[in-house]
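Asks: when you get a sec, could you give me coordinates for this:
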Amino acid sequence: MTTAPPDTPATVTLRTRLVGLLPDDRVTRRLAVQTLVNTLGNGLFMTTSAVFFTRSVGLSAVQVGLGLTIAGACGVAAGMPLGQLADRLGARRMLAVLYLAQAVGLLCYALVGSFPAFLVVACLVTMLDAGGRAVKNALLATALPAESRVRGRAYLRAVTNVGIGAGSALAAFALQIDTRTGYLTLIAVDAATFVVTALLLRGLPAGTPARGADRPKPARRFGALSDPAFLAITALNGVLAIQFSLIDVTVPLWVVGHTKAPAAVVSAIMLTNTVLIVLFQVRATRGIDRPAPAARVARRSGLLLAAACVVFGLAHGLGPVWAVVVLVGAAVIQAVAEMLSSAAGWALSYELADPAAPGAYQGLYNSGFAAASMIAPALTTGTAIRFGLPGWLLLGAMFAVAGAALVPVTRWALATRPSTVEGTA
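Replies: Now for the predicted structure:
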């Protein structure tokens, strides 16, 4: 009988590092599995949806863009009401219902044959998606210990990037085959992942507030909408969230139309962003578990975003090699800023929310993010792509101002909170 060789110091060190990459608690690990399954399906659909709508359904690119814009507006409006409903029914139960409903909504895309039908289904799916994000954030606020919420959220974001990246890679086969059957298969798989994700919610804390006399009452009569400081924080974080459109929309158009860099550098930029987020997002949360330090980190992220915008703009007019170097360098700066601003935003949204109404507050915060996602493509292309370097400078100034403004606004928010919140923060 052979015996296993003894562990070497290098083996022990490697094992320790690999274990350190895993979440510390059972709830976060279960949420990570759930997130991986769900985002894998999302990556499949996101990568092929535009091609499916135009080549298989027969819609024009203008119709798809218009429909998704209208659907995005519906998503902005849906987050807070569904979050408030989660406060009453329990976040886990509400999230399971939304996931199952979204599975049905995705399958309805197979029946779409006209623009009106597409618009109805797109609005339904987007509203369910926005509500699901808000309710999941509310579940995290109640299911995870306060000291590990931001770190747990960072784990889930890293897993999200892995899942979407893997789904996008698998979707390449359907794009290569380019048949309606292939696209419908991917839609069915995505719908199935929502069903599996709903089942994986079993065993998680319910996220249901205490009932009756023990149930805490919201601090404000009209909830999050009557909290001006939190509204301001939501708006400023929404401005910082416009950065996500840079990598997805603006930079590809900038590379292809305004620089001498090869088009393949777009893939390198996106891969750089994904890899950095997966490797370092959790590390970027260190020391960002209270509002005051989170606001200072948000200020730093705004300055880094401004620097990234300047560097992106400087790629114009350079030769192919230097343009690639400058663009990838800007992408690294932007990825660092993205990790910092995300971590700061999670801390602010969790720590400054009313504990008696996590769903309503997370719904409002998510609506700010959804609004940013809706207006970002038009805003970023209307500045950077239309005006070149001056447009990039304008975007950079916007990010820097928003990040800096979060420091005094957070101080204002703490001053309007109960003394216990202010003291721990």
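Asks: going forward, measure contacts and count neighbours with C-alpha atoms only.
Replies: Noted.
Asks: which stretches in the stretch 101-250 of the chain count as helices?
Replies: Residue ranges of the helices in the stretch 101-250 of the chain, as given by DSSP state H, counting those that start in this stretch, are 115-143, 149-177, 180-200, 228-241, 244-245.
Asks: which one of these lies nearest to residue 339?
Replies: Evaluated over these, closeness to residue 339 peaks at helix 149-177, with 8.8 Å, by C-alpha to C-alpha.
Asks: tell me how far that closest one is from the chain's mean position?
Replies: Relative to its chain's centre, helix 149-177 lies at 11 Å (C-alpha atoms, centre = their mean, to the nearest Å).
Asks: count of neighbours near residue 328?
Replies: Residue 328: 21 surrounding residues under other C-alpha atoms under 10 Å.
Asks: which helix is the longest one in this structure?
Replies: Counting by DSSP state H, the longest helix found in the chain is helix 320-351.
Asks: buried residues in that one?
Replies: Residues 323-324, 326-351 are the ones in helix 320-351 that count as buried (16 or more other C-alpha atoms under 10 Å).
Asks: pull up the gap between the nearest residue to residue 165 once chain neighbours are set aside and residue 162, please.
Replies: Nearest non-adjacent residue to residue 165, counting by C-alpha to C-alpha, 6 or more residues apart in numbering: residue 43, 6.6 Å away. Computed as C-alpha to C-alpha, to the nearest Å, the residue 43 to residue 162 distance reads 10 Å.
Asks: this one as well, want them side by side:
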Amino acid sequence: MLRSLCSDLIPQTRTARRLAFLTLIQSMGTGIFLTSSAIFFTRVIGFSAQSVAVVLSIAGFFGFLATVPAGRLADRFGARRLLTGNYAGLSVLFALYCFSDAFAVFAVVACLIAVGETAGSPLRAALTFNLFGREAATKVRAQMRGIFNLGSMAGAALAGVALAAGTRQAFYSVIGVNACAQAICAVVTLCLREPLQPERKRGQSGVQRRAALRDYRFVAVTLASGILELHNAMLNIGVPLWITVRLRESGSLNSVVMISNTLLVLLFQVRLSRGADSSRGAAILQRRSGLILLASCLVFAGTAVVPHVWVAPLVVLAAVVMVFGEIYQAAGSWGISFELPPPGRQGEYQGVFALGRGLQQFVGPMLVTALVINIGACGWIVLGIVFGAVGTLCVPLVRAAEQDAKKVLVAA
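Replies: You can find the predicted model right below:
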């Protein structure tokens, strides 16, 4: 099993291994920071939890606005160059958190970091496509996701040292480690060799005139994928609150859920991503994801009515089912985002596709909390029906977007 896992996660080519190293360093920095950031902002810097939440929400909005412009710039200037600058900028900005005792400074730094982190998503996707092409890009992203989970877990463990110490110096060290991690990522990205993009043919001018945001069928696919990605809010907000508030179980049960989620993604993300290298296959994976997430929601709803002795086992079962829906959704989204954009427009279309993820980051926490905590078991059922319906729609939506893209290319 260990040999099979290593075979799935360790890339074969030198370029892919460099990208894997970059992902590992980035995820460790992210993991160590996110695990301790809330405590750093409130206990060390001294802001209230409410003010931190408001600033981070505003920052998320600015990040949401940055995705499409970042993608367009990647098409024009190259994703590698922009991503290198992005990591270098984040390194400086994270270090500035140590000097953000003034609330206005903290707000500005948080907004700039959100822009950098959100813009990094389409830039990384465009760079991956440019480095590996359509055939290999989906598998590489699956490998990177497994490695990202591994690095995040290691980063969270390292953050535990700072949390245990609880001193100001320990938390400043956490910030410094994350800043250094971003700087290392900048150097590694700079060392990657992005192929020169072929010049756009004059015959493709008709494709160029239509902005990605006006490709309404692609936008519809983006929104569908974003709705399916509500599994993130399920995992990070819905399940912990359901366990502790509604079921009144120990928070340690949520630790079991999180650990099992990380391990299953490590074990199965690469092998279950097969078939996502075509738009039709990716759409089928999205449909499968919606139906599996529907089943998971129904099991979560059942935990409200079973005898207490069955609650913990059913929660773990529902969480395990949810992981496979998450895995299929991630793989399907990569395939769709790589296959549907026209030639020379990967960056711009990746930026638009990231809007779906940004939308669920805005709406997800409020929606999942309202359904799961305010309504209860029936809320889980409603959420499951949404997953099932949207997943079923993915196949015809992707087919329509693909046919539309072909018509535009032929007309051009």
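Asks: so which of residue 43 and residue 162 of the first structure has more stuff around it?
Replies: Taking neighbours as other C-alpha under 10 Å, residue 43 of the first structure and residue 162 compare with residue 43 leading, 25 against 21.
Asks: how about the contacts made by that one?
Replies: Taking C-alpha atoms under 8 Å, 6 or more residues apart in numbering, we find residue 43 of the first structure in contact with 163-168, 171.
Asks: the residues you listed, buried ones only, as a PyMOL selection?
Replies: Those of the contacts of residue 43 of the first structure that count as buried under 16+ other C-alpha under 10 Å are selected in PyMOL with:
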select buried, resi 163+164+165+166+167+168+171
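Asks: pick the one among the contacts of residue 43 of the first structure closest to residue 111 of the first structure.
Replies: Distances from residue 111 of the first structure to those, taken by C-alpha to C-alpha, are shortest for residue 171, at 20.9 Å.
Asks: counterpart of the closest one in the second structure?
Replies: Matched across to the second structure, residue 171 of the first structure falls on residue 159, judged by TM-score structural alignment.
Asks: so what's its match closest to, chain neighbours aside?
Replies: Excluding the flanking residues, the one nearest residue 159 of the second structure by C-alpha to C-alpha, 6+ apart is residue 32, at 4.8 Å.
Asks: translate the one you found into the numbering of the first structure.
Replies: Aligned by TM-score structural alignment, residue 32 of the second structure pairs with residue 44 of the first structure.
Asks: number of residues surrounding that match?
Replies: Counted with other C-alpha under 10 Å, the neighbours of residue 44 of the first structure add up to 26.
Asks: which residues touch it?
Replies: 164, 167-168, 170-171, 186-187, 190.
Asks: which of those residues are retained in the second structure?
Replies: Using both residues aligned by TM-score structural alignment, their matches' C-alpha atoms under 8 Å, the second structure keeps these contacts from those: 164, 167-168, 170-171, 186, 190.
Asks: farthest-separated two in these?
Replies: Spatial extent of these (C-alpha to C-alpha) is set by the pair 164 and 186 at 13.5 Å.
Asks: so for these two, which residues contact both of them?
Replies: The contact sets of residue 164 of the first structure and residue 186 overlap at 41, 44 (C-alpha under 8 Å, 6+ apart).
Asks: which ones are touching whatever residue of the second structure lines up with residue 304 of the first structure?
Replies: In the second structure, residue 304 of the first structure lines up with residue 292, judged by TM-score structural alignment. Shown in contact with residue 292 of the second structure (C-alpha under 8 Å, 6+ apart): 321-322, 324-325, 388.
Asks: save those as TSV, and put in distance to residue 404 of the second structure too.
Replies: Converted to TSV, these look like this (distance: C-alpha to C-alpha, whole Å):
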residue	distance to residue 404 of the second structure
321	35
322	33
324	31
325	28
388	25
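Asks: ok, those vs residue 198 of the second structure, which is closest?
Replies: residue 325 (37.0 Å).
Asks: list the contacts of the closest one.
Replies: The contact partners of residue 325 of the second structure, by C-alpha under 8 Å, 6+ apart, come to 288-293.
Asks: can you tell me how far the one in the first structure that sits across from it in the alignment sits from residue 241 of the first structure?
Replies: Using TM-score structural alignment, the partner of residue 325 of the second structure in the first structure is residue 337. Per C-alpha to C-alpha, residue 337 of the first structure is found 11 Å from residue 241 of the first structure.
Asks: likewise for residue 335 of the first structure?
Replies: Remark: distance between residue 335 of the first structure and residue 241 of the first structure (C-alpha to C-alpha) = 12 Å.
Asks: please apply the same query to residue 180 of the first structure.
Replies: According to C-alpha to C-alpha, residue 180 of the first structure stands 35 Å off from residue 241 of the first structure.
Asks: which one of the two is surrounded by more residues?
Replies: Using other C-alpha under 10 Å as the criterion, residue 180 of the first structure and residue 241 rank with residue 241 on top: 23 against 14.
Asks: got the contact list for the more buried one?
Replies: 369, 372-373.
Asks: do the same with residue 307 of the first structure
Replies: Taking C-alpha under 8 Å, 6+ apart, we find residue 307 of the first structure in contact with 330, 333, 396.
Asks: map the last one across to the second structure for me.
Replies: In the second structure, the residue matched to residue 396 of the first structure (TM-score structural alignment) is residue 384.
Asks: name the element that match belongs to?
Replies: Under the criterion of DSSP states H and E, residue 384 of the second structure resides in helix 377-411.
Asks: what packs against that helix?
Replies: helix 205-209, helix 216-228, helix 279-302 (3 or more C-alpha pairs under 8 Å, 6 or more residues apart in numbering; DSSP states H and E).
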